[in-house]
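Participant: Sequence plus predicted model, see below.
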Amino acid sequence: MAHAGTVSKHPEGFEDYVKRAKLSMPPEELQGELDYWRSRKVLQRMLDGGLITPDEFHKIDELNRKTFSPKLARLMA
């Protein structure tokens, strides 16, 4: 687990995700984006594997947006 203010290794595609937004941000915000990105990937795998329903996916994703406050989440849609 990363400590506050540090950014762990980015998951595949994350750098492109940030570059598309053409933003620079403090490490804390970048960590929130990274955490949201990771949670979204895990949720997608759970959905694809039949472990959760589409409704559960959307509810959990909404909670994750509130938790991680990602500013770039709209690019993922």
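Facilitator: All right, it came through fine.
Participant: from here on, contacts and neighbour counts on C-alpha atoms
Facilitator: OK.
Participant: how many other residues sit next to F14?
Facilitator: Residues lying near F14 (other Cα atoms under 10 Å) number 15.
Participant: Verify the contact between it and W37 for me.
Facilitator: Yes. Using Cα atoms under 8 Å, F14 makes contact with W37 at a distance of 7.5 Å.
Participant: Can you mark which positions in whichever helix or strand E62 is part of are buried?
Facilitator: Assignment of secondary structure by DSSP states H and E places E62 within helix 54-68. By 16 or more other Cα atoms under 10 Å, the buried positions in helix 54-68 come out as F57, I60, D61, N64, R65, F68.
Participant: Spatially, what comes nearest to E29 if we skip its sequence neighbours?
Facilitator: Distances taken as Cα to Cα, 6 or more residues apart in numbering put P70 closest to E29, at 7.6 Å, once the chain neighbours are dropped.
Participant: alright, now check it against this:
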Amino acid sequence: MRLKQLTSSNQTLSNEPLKITDEQLQNELNFHLVEKMFIKLREEKLISQEEFNKISKLNRQKFTPLLGPLMCDKP
């Protein structure tokens, strides 16, 4: 897979492909599995939207996913 990383200064694509380690890939998978589980809990009204948002934020901090921030509605 070839990904390109946004630069923080001007938010344009860099020319260098982003190299993903096995650990980063595992973190990405873990993030999405945990997120899916908490979405299910929210849908079943076992947790509130506010609780979900807090958990989701912690989840992003713990696993630092590459795609997670792009796929969530709360920064």
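Facilitator: Cool, got the structure. None of the values given here were measured: they were computed from a predicted structure.
Participant: so the helix holding E62 of structure 1 matches what in structure 2?
Facilitator: The alignment of helix 54-68 of structure 1 onto structure 2 (TM-score structural alignment) spans residues 49-63.
Participant: Other residues contacting the matching stretch?
Facilitator: 27-28, 30-31, 34-35, 38-39, 42, 68-69, 74-75 (Cα atoms under 8 Å, 6 or more residues apart in numbering).
Participant: same thing but 7 Å
Facilitator: With Cα atoms under 7 Å, 6 or more residues apart in numbering as the contact definition, stretch 49-63 of structure 2 has outside contacts at N27, E28, F31, E35, F38, R42, G68.
Participant: re the thing from before, in the superposition, what's the average offset of the helix holding E62 of structure 1 relative to structure 2?
Facilitator: Comparison of helix 54-68 of structure 1 with structure 2 after fitting gives an average deviation of 0.4 Å (mean Cα distance after the TM-score superposition for structure 1).
Participant: thinking again about what came up before, closest one of the contacts of stretch 49-63 of structure 2 to P17 of structure 2?
Facilitator: E28 (17.6 Å; Cα to Cα).
Participant: Map the closest one onto structure 1.
Facilitator: With TM-score structural alignment defining the correspondence, E28 of structure 2 maps onto E33 in structure 1.
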